[in-house]
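K.L.:
give me a 3D structure for the following:
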Amino acid sequence: MTPIEGAGIGSVVVVGTGLIGTSIALALRQRDLRVFLADRDAGAVRLARELGAGEDWTGTPQVDLAVLAVPPQFVAQQLLDLQKQGSARFYTDVASVKALPLAQAAQLGCDLTTYVAGHPLAGRERSGPAAARADLFLGRPWAYCPTEDAAPEAVAAVRELIDLCGGNAVRVDAGEHDRAVAVVSHAPHVTAAAVAARLAEAPETALGLSGQGVRDVTRIAASDPALWMGILSGNALPVAEVLEAVAADLGAAARSLRALAGDGTAMDQIADLLARGVRGTGRIPGKHGGPARTYAVVQVLIGDRPGELARLVQAAGETGVNIEDIRLEHAPGLPLGAAELYVQPEAAAPLSEALRERGWQVAN
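P.N.:
Sure, this is the predicted structure:
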């Protein structure tokens, strides 16, 4: 096939039509690439095709790039099978761990000159092709881990894939990648699951008192356990090291709380942990990258009715204020909630006044 003008890749096969694979396919279709779809689950392929993600792939013709959107433990064998068939000029994957697939690919005798491991750091709690979005990767980090064997053309093809999907390419060593995602993704997921597990048998009174805080902490725990077992087993040691450090902090906090009644200084360790938490949160990059920004919050009460949030966003837009983020908090048992509009600090007062003038109830 002839690549599109001005680009190195014009055709792609996506093997694995789950959330990530289908989202990549949708993004590439928006850029007018020819996309083929393959998956053991014929129903998943059919749904992805109906969503406009591409067309069925029968093994031919050869494409420019094969994207392996399969669990980490299956990447190497899938790569070997495709390379034996001459399916593509270049290959990449999107698994959440990188050292394991690379080691297994080397052991199987895969051609590492045409393969560049990759990992887009984007996702949702929902899985499957129905949850896919063409804009899933916009502005999101996308790690790629070329080995010394990787041909420059293979690296360029993967860089182009990342650009076409709107991701932010980050070149990193495979081992460094796995240690990094253990800190920022894998261990946080296990920690969130541990907190959420406490809710499984919590009394109804506790659940009735739950607010946005517990939802924020446990949100990612709703992801598919089977998917995460594959991820964690592929990055077991780095994740274990982070969890041991977290457990040490939590253990020290628990001991301090037990000793609090008899020793007023016991809270020092907890205060130190909370302060370190604040510093750590402050180091998380902002939505445009770089240092995190501190935003002001304008809280507006809205009815739980169709179109209410859209009306609020339109009203805010009419004021000329840019909304940096929006969060919703529902009021249990009541047909209303609160929309939290995150804006630049200097814009909070003008926005609040303008919304009140338009009839919105803005909290003080």
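
K.L.:
when you work out contacts or count neighbours from here on, use the C-alpha atoms and nothing else.
P.N.:
OK.

K.L.:
contacts only, for the residue nearest to A53 when sequence neighbours are not counted.
P.N.:
Computed as CA to CA, 6 or more residues apart in numbering, the closest residue to A53 that is not its neighbour in sequence is L26, at 4.6 Å. For L26, the contact set (CA atoms under 8 Å, 6 or more residues apart in numbering) comprises 52-54, 132-134.

K.L.:
got it, and V97?
P.N.:
With CA under 8 Å, 6+ apart, V97 has these contacts: 72, 119, 177-178, 231, 234-235.

K.L.:
and this one, so I can compare the two:
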Amino acid sequence: MSTTGPAALPQPVLVRGTGLLGTSIGLALRGRGVEVLLHDPSPAALAVAQDIGAGRAVDLEGAPAGDDADTPVPGTVVVATPPDVAGRVAVDSLVRWPEAVVMDIASVKASVQAEVRAAVGNGPLTEADASRYVGTHPMAGRERSGPVAARGTLFTAAPWVVCAEEGTSAAAVAAAEALAGSTGATVHTMDAGEHDASVALISHLPQVAASLVASRLQETPAASLALAGNGLRDTTRIAASDPQLWVQILAGNAARLVEILHGVRADLDRLIGTLEAPDAPGARLDIARLIAEGNAGQARIPGKHGAPPQAFAVVTVVVDDAPGQIAAVLQATGDAGVNVEDLRMDHASGHEVGMLEISVLPGRREELAAALTERGWKVV
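P.N.:
Have a look, this model is predicted:
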């Protein structure tokens, strides 16, 4: 057993599933000197994950737990499979390795937890076995999927939720927190039901909304799409996500999401009714209220580093579409002694220039605008 890495994380760590998240976990742990074993039903995915350095591929099929000298005996098993099989694989792992801590990283928790609980008493698990299981969920991802999209830094500063039950052992909780910490994530604790309700609103609803908006673009003339700016791109960015994965996520958390969608439908019905008679008394006020309600909700989203929301001023600079332009503007901003709070780029339609939007503290806006203008940059 390896002695490197965090002491609370029993090693070696076996990652069952070498998609984006599983492979990224392997890369992050390997960067901390942790011994990582990899398994996946797909030989191609497994080979890619091993080739990029996420760990050592092992063959588990048909191997008895610890009886064969060539069979790895993991101290921790991370179930990184799709949500619809995560519970079954977690139960299998608890049976295969009677001393290992087993955790899953599925994006829904109550259904996986229930499947593990169902295997106690009437199935192959004892209460002691189930105590070695803990559900977790790293709140990170990309629009791209598969091991080729994996990054060892994927979880840096991201929330990682640990959903322990009353009977979960302290060692299992410590291992889950150590794993999250080893990837650079920030640990949050909540029960499975609270987790599923939270992600239905802050993750699953945005995905559905983005996909529904983007689906309206399928037959849109190219001339209309040429007018699109960052508003459309921002709104539809996550619509590029993997359909197969989202089928499983949405089905697994359907009850929580449907409740929220009923509320969204009520708001849409209200807006449609108002816009069908936009000149009726009170119609414009109702539209203003709806937008204001959105303002109020958006203002509650945590700001930089998780701090309370803060309004920033924006300095917009026109830059040529050429190498080094963005770096030069940022260097000039640093030379002026102004900190960049946020950054985004909007490309001008029909012109080979971009609009670089630099967010700064309100009191520094005029100072930065003057400094950049003095250095020859065109500030809008």
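
K.L.:
for the two chains, what TM-score is obtained?
P.N.:
Superposed pair, TM-score by TM-score structural alignment, normalised by the length of the first structure: 0.94. Supporting alignment: 362 aligned residues with a CA RMSD of 1.7 Å.

K.L.:
about what we covered before: next, format the contacts of V97 of the first structure as TSV and append secondary structure, distance to P141 of the first structure and neighbour count.
P.N.:
Converted to TSV, these look like this (DSSP: H, G, I helix; E, B strand; the rest coil; distance: CA to CA, whole Å; neighbours: other CA atoms under 10 Å):
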residue	secondary structure	distance to P141 of the first structure	neighbour count
P72	helix	19	25
H119	strand	9	22
H177	helix	12	20
D178	helix	14	24
I231	helix	18	18
G234	helix	20	22
N235	coil	19	22
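
K.L.:
could you find the closest non-adjacent residue to the aligned partner of M355 of the second structure in the first structure?
P.N.:
Residue correspondence to the first structure (TM-score structural alignment): M355 of the second structure is matched to A338. Spatial nearest neighbour of A338 of the first structure, chain neighbours left out: L301 (4.4 Å); criterion: CA to CA, 6+ apart.

K.L.:
who's in contact with the one you found?
P.N.:
With contact set as CA under 8 Å, 6+ apart, L301 of the first structure has these partners: 336-339, 360-363.

K.L.:
so it: helix, strand or coil?
P.N.:
Following DSSP: H, G, I helix; E, B strand; the rest coil, L301 of the first structure is assigned to strand.

K.L.:
narrow the contacts of L26 of the first structure to those that are buried.
P.N.:
Buried members of the contacts of L26 of the first structure, scored by 16 or more other CA atoms under 10 Å, are 53-54, 132-134.

K.L.:
for these, which one is nearest I4 of the first structure?
P.N.:
Sorting these by how near they are to I4 of the first structure, with CA to CA, puts G54 at the top with 16.4 Å.

K.L.:
so that closest one touches I24, yeah?
P.N.:
No. Counting by CA atoms under 8 Å, G54 of the first structure sits too far from I24 to count as a contact (10.5 Å).

K.L.:
so where do the strands sit in the stretch 151-300 of the first structure?
P.N.:
Counting by DSSP state E, counting those that start in this stretch, the stretch 151-300 of the first structure has strands at residues 168-171, 296-303.

K.L.:
what's the most buried one of these?
P.N.:
Neighbour counts (mean count of other CA atoms under 10 Å) averaged over each of these peak at strand 296-303, with a mean of 19.

K.L.:
what residues in the second structure pair up with that strand?
P.N.:
Residues 313-320 of the second structure are the counterpart of strand 296-303 of the first structure, counting by TM-score structural alignment.

K.L.:
mean per-residue distance, that stretch to the first structure?
P.N.:
On superposition with the first structure, the mean distance recorded for stretch 313-320 of the second structure (mean CA distance after the TM-score superposition for the first structure) is 1.3 Å.

K.L.:
gap between that stretch and the chain center?
P.N.:
Centroid separation for stretch 313-320 of the second structure versus its chain: 29 Å, with CA atoms, centre = their mean, to the nearest Å.

K.L.:
the aligned residue in the second structure for R133 of the first structure: what secondary structure?
P.N.:
Aligned by TM-score structural alignment, R133 of the first structure pairs with R151 of the second structure. For R151 of the second structure, the assignment made with three-state DSSP gives coil.

K.L.:
which ones are touching L79 of the first structure?
P.N.:
68, 91, 105, 110 are the contacts of L79 of the first structure under CA under 8 Å, 6+ apart.

K.L.:
now G52 of the first structure
P.N.:
Per CA under 8 Å, 6+ apart, neighbours of G52 of the first structure: 26, 29.

K.L.:
now A88 of the first structure: closest residue in space that isn't a chain neighbour?
P.N.:
That would be V63: by CA to CA, 6+ apart, it lies 4.7 Å from A88 of the first structure.

K.L.:
what lines up with the one you found in the second structure?
P.N.:
Match for V63 of the first structure (TM-score structural alignment): P74.

K.L.:
count of residues packed around its match?
P.N.:
Neighbour count of P74 of the second structure, defined by other CA atoms under 10 Å: 25.

K.L.:
list the contacts for the aligned partner of C165 of the first structure in the second structure?
P.N.:
By TM-score structural alignment, C165 of the first structure lines up with T183 in the second structure. Each residue near T183 of the second structure by CA under 8 Å, 6+ apart is listed here: 25, 28-29, 152-153, 155-156.

K.L.:
most widely separated two among those?
P.N.:
Pairwise over the contacts of T183 of the second structure, using CA to CA, the maximum falls at L29 and T156, 12.3 Å.

K.L.:
the more surrounded of those two?
P.N.:
Counting neighbours by other CA under 10 Å for L29 of the second structure and for T156 shows that L29 has the greater number, 25 against 16.

K.L.:
tell me the counterpart of that one in the first structure.
P.N.:
Aligned partner of L29 of the second structure by TM-score structural alignment: L28.

K.L.:
what does M139 of the second structure give?
P.N.:
Match for M139 of the second structure (TM-score structural alignment): L121.

K.L.:
I figured that match hits P141, correct?
P.N.:
Yes. Judged on CA under 8 Å, L121 of the first structure makes contact with P141 at a distance of 5.6 Å.

K.L.:
you'd agree the residue nearest to A53 of the first structure is in a strand?
P.N.:
No. The assignment for L26 of the first structure, made by three-state DSSP, is helix rather than a strand.
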